[in-house]
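In: Dropping a prediction and its sequence here:
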Amino acid sequence: MLTFASLEDSLKHYFGHDTFRPGQKKIIEAALRNKDLLTIMPTGGGKSLCFQLPALLREGLTIVVSPLIALMQDQVDALQDNGINATYLNSTLEYEERRNRQIAILKNQVKLLYVAPERLLNERFALFLDRVHHDVGISAIAIDEAHCVSEWGHDFRPEYSQLKQIRQRYPQIPIQALTATATKRVREDIVNQLNLRSPDIHVASFDRSNIHYEIQPKDRNIYLKLLRAIRAESGAGIVYCLSRNRVEEIATRLKHDGIDALPYHAKLPVEERSKNQTSFLRDDVQIIVATIAFGMGINKPDVRFVFHYDLPRSLESFYQESGRAGRDGEPSKSVLFFSFGDRKKIEFLIEQKPDANEQKIARQQLRQVIDYAEGNDCRRKIILRYFGERYSGNCGKCDNCLNPKPIEDWTEEAQKFLSCVARCQEKFGTNHIVDVLIGSRKQKIHQYGHHLLSTYGIGKGRTADEWRMLGRSLIHQGLVGQTTDGYPVLKLNKRSWEIFRGQLKVEVAVDKSPGKTTTAYNPRQAEAELLFEKLRKLRKQIADRNSLAPYMIFADSSLKLMAQLRPKNITDFANLSGVNEYKAQQYGDRFISEILEFDRQHQLPVSIPSKSQMATLQLHQQGLSVTEIAQQRGFAVSTINTHLSELIEMNQPVALNKLVTPDKQQAIIEVIRQVGDMTLTPIKDSLGEEYSYEEIRLVRGWWRNNN
């Protein structure tokens, strides 16, 4: 086996990445100590690496339990394209091929074996595993999609509940359970069902910071709105619909309007469903229109947008489905088209459920989705609160944050609302509290004697919608609690009492205000985007020849780095994030040739400083500081810094060493080499608080001039 100086070195060797994503290294270190593990990491967080890298660093075979054939085949293909010895055994293989793979396993030529739970529990296969355990050694068992083990999970599978037999058969082999989402109840159930021994439990943040969340009204022109939205996007996308008929209708209309789209739902013939999925994974079509049947088995990291044509049934379903976008960490979009007509459809479906308790839970789940859709608060804050995670501040990336509503002080109204909750003895939900506040004459009010409360009718100065909006905001901000047992009853908490005592001010977003942002044309960025598209076409050609999905060759993020940094030799190419030595040798020459040819055809014209920039340069050469130049010219300091960075990029005589210390320059350059130079935020995030945006911008100017 190969040995490495650090885990980071092994990460670069096998997977081409320079750094771990948040939480990965800690989990891998625990796995290498042979600990039982439960890892909750959202889609796109990199949970597969948490069992794949330890498998490559330990002696013996790691068994991976995967629920879907397509999913295991996808992961094995991706590993093999990285030069990693992985395989699967499933029902799609002929006897001879299955036997050859088993021989390779017994010869210790395989590091990762993917199997379905049914096969793992098969007695004949168990005898084969006993031989592997004796001759080669089984280093660990990883159970992917572990929420399937729990009846409280969103995708329970009975065969998963029998996996505890593996612990009984191999009591000394560490087990690692992994899933994208699991409530506290589901986590406890996983630990018990799999008989995990004092497991290290790692719960990563559920925040998908690269996803832009947005709600759009759904009206009679919804299809045209969807069509325009798709035409405005680039890359692959998913459109989720509630019914099979709607899926077929939308897919047909999109094809008629020139969009490469295919349907996917449970009633399609298995072969057609598989063919459509493969076409989407390999970028032969741009759009898949699907019901929720298109879900867990989709391992496509470069989905750029997910549109919900219909209202999802629960906030957890919405999170799972919208999370199919941007698994590679690149900017992506989630748009939910919302109308009350969809609400009525789902309420009708709920009424068809025979079990009263199921109806109760489904209604609460629907209310949570509607609260999300109608909420004026940060969308990300609402989603994370659902998973028990508090998000401070606003994300600055969702529609509510980008087009903020005016903030008003509603402390007095909040005190009235919470006082009514208290006087109703914390036994009712938002709608009942609102009815009391506005003085409703509903029978339920009189039945409980709430028309006699001091809070009855004290909210007549506001509409019922305004009070409901306040109730949602109090819940989303964590200023009042809400039960989750099917009846969403409001409960006062510590922060509620701080509002009563005047120790906490309540601010609420109350209105809609349009806002637009404009982006200046950047010729360098436009050129990089053009090269990126050429590299995508090259990647597709190579993938088609090798019968692979394009993202298995290189991720979009790696192609963007190629387009920005434009490596001219194999050494520089291999240093890119997402490129390991194996892939550099396999594909490097083709991509470098494409980049060199592009450079020959496209040369940006030499820029000439403007009069304003030259005035800044003259004062700089006279020895004035940035602040002094800004004061003398009557400009903001940021404007002068922008002038200087642009002058440096134009190869003008700016004394960079007087503006940024040489050691900081070197650190900034190292990060630019890793993440590219198109946007400052990723550079700043890597460097930390000691580095200012002004310093980064100045050094970036030098980098661009010299590369």
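Out: Received, thanks. Numbering: from 1, shown residues only.

In: CA only for contacts and neighbour counts going forward, please
Out: OK.

In: and after whatever helix or strand Glu466 lives in, which helix or strand comes next?
Out: Under the criterion of DSSP states H and E, Glu466 resides in helix 464-476. Next helix or strand after helix 464-476 toward the C-terminus (DSSP H and E): strand 481-482.

In: Tell me where the stretch 301-450 of the chain has strands.
Out: Assigned by DSSP state E, counting those that start in this stretch, the stretch 301-450 of the chain shows strands spanning 303-308, 332-338, 407-409.

In: among the ones you listed, which is the most enclosed?
Out: Stretch with highest mean neighbour count among the strands of the stretch 301-450 of the chain: strand 303-308 (a mean of 25; mean count of other Cα atoms under 10 Å).

In: That strand to strand 332-338, inter-axis angle?
Out: Regarding strand 303-308 and strand 332-338, their directions subtend 10 degrees when assessed with axes from the mean of the first three to the mean of the last three Cα atoms, to 10 degrees.

In: Which elements pack onto strand 303-308?
Out: Counting contacts by 3 or more Cα pairs under 8 Å, 6 or more residues apart in numbering; DSSP states H and E, the secondary-structure elements packed against strand 303-308 are strand 236-240, helix 315-322, strand 332-338.

In: List the buried residues in the helix or strand following the shortest one.
Out: Per DSSP H and E, the first helix or strand lying C-terminal to strand 236-240 is helix 244-256. With burial defined by 16 or more other Cα atoms under 10 Å, the residues of helix 244-256 counted as buried are Arg244, Arg246, Val247, Glu248, Ile250, Ala251, Thr252, Leu254.

In: you'd agree the first one is up against Ala251?
Out: Same thing as Arg244. No. With contacts counted by Cα atoms under 8 Å, Arg244 stays clear of Ala251, the gap being 10.7 Å.

In: how about the helices in the stretch 51-200 of the chain?
Out: In the stretch 51-200 of the chain, the helices defined using DSSP state H, counting those that start in this stretch lie at 69-81, 95-106, 117-120, 123-135, 164-169, 184-193.

In: thinking in terms of the whole chain, how far from its middle is the fifth one?
Out: On the basis of Cα atoms, centre = their mean, to the nearest Å, helix 164-169 is displaced by 33 Å from the centre of the chain it belongs to.

In: and here's the other structure:
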Amino acid sequence: MDGSAFSPEAQTPSIDAASGVDAVLHGVFGFSGLRPGQERAIEALLAGDNVLAVMPTGAGKSLCFQIPALVMDGLTIVVSPLVALMRNQVDALKLNGVAADAIHSDRTRDDNVAIWRKAQRGELKLLYMSPERLMTDRMLAALARLPISLIAIDEAHCISQWGPAFRPEYNMLCDLPRHFPGVPIAALTATADPSTSQDICDKLFSNDVTQVMTGFDRPNLSLSVSLKSTWKKQVVDYVDARRGKCGIVYCLSRRKTEEVAALLRGEGHNAYAFHAGMEASEKEDLQNRFMTEEGVVMAATVAFGMGIDKPDIRYVLHTDLPASFEAYYQEIGRAGRDGAPAEAMMLYGLEDIRLRRTFIEQEDAGPERKRREHKRMDSLLVYCEAPDCRRQVLLRYFGEPSEPCGNCDTCLNPVDTMDGIEPAQQVLGAVQGTGNRYGAVHIVAILRGTTSEKIESMGHDRLPQFGAGAARSTAEWQGLIRQMVANGLLEIDIQGYGGLRAGPKANALMQGEVGFRYRPDRVAHTTKTAKARAKRAETLDGILDTDGRALLARLKDLRLTLAKERNAPAYVIFSDKSLIDMAHTRPRTKAEFSKVFGVGQAKLDEFADTFLEEIARSV
């Protein structure tokens, strides 16, 4: 069937273009209004303009293209990087009565052919696929014969080599304007600093694009960083304090994920390991468990996350320093997508810095990319060592000014800084006096006057710095050195063996031209900071009385049962916000139920009777 015969499947609402946005928003998705940025992006796409939307996780990026897709005539192609991400979005759309499907590698050839036939017959409004599948000569030629109204590219930062998850296959998408002239393209991401955004604008849009930037702040996320000490105990203590809540524990290696998962299971947590070395079937099973079961803790490498759109993740714990500020922002963005309070904690130490610098140098990339990556690492270290509001540092990196947040560890539990000029000069004297080649352990031993065969044989016990810092503990010197690295006073020699050498600011400090303040290290415990945060936190179900909370628990059980029957994530049935609204308003009729947050016509038809019956038991 050629494109002129395109007619949407009956289950997809027929929308008049003039009032289509409101009709889709209310009738299909059950929402009362648009969020900041959504309206501008939707209007631009409906006007035929290209759009780059940079919006924080949980801000509703998907609606920016899903609403135009339903308002416009024709088919929308959605480019998505992961099968899990496609599956979740398609499941959610289908439950809202939208004719959507996906062609991907987890399906048989016969299934993929059947879905393609539906697209040819005009029975789909949205078709999801990977960039690799889309950008083949055969697929492009076939799509050229269909009435394509819109193309949406999810996780668009993958297009840019400056993005945190550069994926060369995404580069092929830059040819889309040539293959589909006049078709508006929406590129969407939560993770793009100014250089990444500009790269996308240049490569994909030739700068012919409407940019929608709604800011990077996630005020419901509480940010914390702690010095890594006895990391296993720190992980157990942190997760224990959040027992029964869903969380992700990010680890640098596959081995460490297994170790952390076993450690947490030994403490009675429902914990699993997830990494790229697992079989596809095992990874899919673990993702399904995480999406459908309550209180799952996933110890994972960065292989876990991009395709996980679970709204009620209450915390993300990094056991190691992330790869970059963008990667960190993307990873913590998986917590608190429902808007309720959530936490992000990072453990890190000097060895993390050495490892990350080494990874950058070992990357198969040119000198310009390596230079940029080192600068990005510098910015992340400034965040880790910040004596003031962490959120200000984070948002400043993305070009967004802000006031102190009152919801990070440094705001909730402020630290005093100390004048560090003299000890920093002693460190630099020892580093330069030993030839800029020894690591922190050796330098601290010199400063504390610790004798050893190595120190004596090298004559380092005759340096003027030998024993000059005996009054300070080893831990204090190590913390000061780490902060000097973050400040640019010291560098780690990655090309050599990880030794310390004078950094770009060293001469100015030695000559008294610049100052240096440092903060005494502290290891975070679930005490003062956690109590202060708990006092501030107001959960979405705080409006419920005792009976309401009991009803909410039953509604969650009902939702989980329905989700398992459909092999779908629980939030696809209804979000927590929808269930809380039900437990608060306690609708008795379908008309009242239709006013619940997130209830569109399709969900009203399918679920109203079941949930109204459960609600009636409490009235």
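Out: Looks like it came in fine. Here the structure is a predicted model, which means the values were calculated and not measured.

In: Drop the TM-score for these two in here.
Out: Once superposed, the chains reach a TM-score of 0.77 (TM-score structural alignment, normalised by the length of the second structure), with 535 aligned residues with a Cα RMSD of 3.8 Å.

In: now the helices and strands packed on strand 303-308 of the first structure in CSV, with distance to Phe598 of the first structure?
Out: Converted to CSV, those look like this (distance: least, Cα to Cα, whole Å):
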stretch, distance to Phe598 of the first structure
strand 236-240, 25
helix 315-322, 36
strand 332-338, 27
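
In: Just tell me which of those ends up closest to Arg423 of the first structure.
Out: Evaluated with Cα to Cα, those place helix 315-322 nearest to Arg423 of the first structure, the distance being 30.4 Å.

In: average distance between the closest one and the second structure?
Out: For helix 315-322 of the first structure, the mean distance from the matching residues in the second structure following superposition reads 1.3 Å, by mean Cα distance after the TM-score superposition for the first structure.

In: which other helices and strands contact that helix?
Out: Contacting helix 315-322 of the first structure under the criterion 3+ Cα pairs under 8 Å, 6+ apart are the following elements: strand 303-308, helix 356-374, helix 379-386.

In: top helix in the first structure by residue count?
Out: helix 523-545 (DSSP state H).

In: And it, what's buried?
Out: By 16+ other Cα under 10 Å, the buried positions in helix 523-545 of the first structure come out as Glu527, Ala528, Leu531, Phe532, Lys534, Leu535, Arg536, Arg539, Lys540, Ile542, Ala543.

In: repeat for stretch 289-304 of the first structure
Out: Neighbour-count burial for stretch 289-304 of the first structure [16+ other Cα under 10 Å]: 289-292, 294, 296-304.

In: Identify the residue nearest Ile200 of the second structure in space, chain neighbours excluded?
Out: Spatial nearest neighbour of Ile200 of the second structure, chain neighbours left out: Ser160 (6.0 Å); criterion: Cα to Cα, 6 or more residues apart in numbering.

In: Please pull up the equivalent of that neighbour in the first structure.
Out: Under the alignment (TM-score structural alignment), Ser160 of the second structure pairs with Ser150 of the first structure.

In: thought its match was touching Ile190?
Out: Yes. A contact is recorded between Ser150 of the first structure and Ile190 when judged using Cα under 8 Å, the distance being 6.1 Å.

In: Who are the contact partners of Asp371 of the first structure?
Out: Counting by Cα atoms under 8 Å, 6 or more residues apart in numbering, Asp371 of the first structure touches Arg472.

In: isn't Gly600 of the second structure right next to Gly30, touching?
Out: Yes. Under the criterion of Cα under 8 Å, Gly600 of the second structure makes contact with Gly30 at 4.0 Å.

In: so what sits against both of these two?
Out: What both Gly600 of the second structure and Gly30 touch, as defined by Cα under 8 Å, 6+ apart, is the set Ser594.

In: What lines up with Ala303 of the second structure in the first structure?
Out: The equivalent of Ala303 of the second structure in the first structure is Ala293 (alignment by TM-score structural alignment).

In: pretty sure that match is touching Lys267, no?
Out: No. Ala293 of the first structure lies out of contact with Lys267 (Cα under 8 Å); the separation is 9.6 Å.

In: quick one on the thing from earlier: so who does the residue nearest to Ile200 of the second structure touch?
Out: Applying Cα under 8 Å, 6+ apart, the residues near Ser160 of the second structure are Phe166, Asn171, Thr196, Asp199, Ile200.

In: Of the residues you listed, grab the buried ones for PyMOL.
Out: Isolation of the buried members of those (16+ other Cα under 10 Å) is achieved in PyMOL through the command below:
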select buried, resi 171+196+199+200
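
In: Report the two of the contacts of Ser160 of the second structure separated the most.
Out: By the measure Cα to Cα, Asn171 and Thr196 form the most distant pair in the contacts of Ser160 of the second structure, at 13.4 Å.

In: Make CSV from the helices and strands packed on helix 315-322 of the first structure and add distance to Cys401 of the first structure to it.
Out: Supplementary listing: these in CSV, determined by distance: least, Cα to Cα, whole Å:
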stretch, distance to Cys401 of the first structure
strand 303-308, 19
helix 356-374, 14
helix 379-386, 8
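
In: of all the ones you listed, which gets the most neighbours per residue?
Out: Scoring these by mean neighbour count under mean count of other Cα under 10 Å gives strand 303-308 as the most buried, with a mean of 25.

In: Identify the residue nearest the geometric centre of the second structure.
Out: Residue closest to the mean C-alpha point of the second structure, counted by Cα atoms, centre = their mean, is Gln330 at 2.6 Å.

In: Per the alignment, name the residue of the first structure opposite it.
Out: Under the alignment (TM-score structural alignment), Gln330 of the second structure pairs with Gln320 of the first structure.

In: before we move on, the earlier item: list just the nearest of the contacts of Ser160 of the second structure to Pro56 of the second structure.
Out: Ranking the contacts of Ser160 of the second structure by separation from Pro56 of the second structure, with Cα to Cα as the measure, puts Thr196 on top at 15.1 Å.
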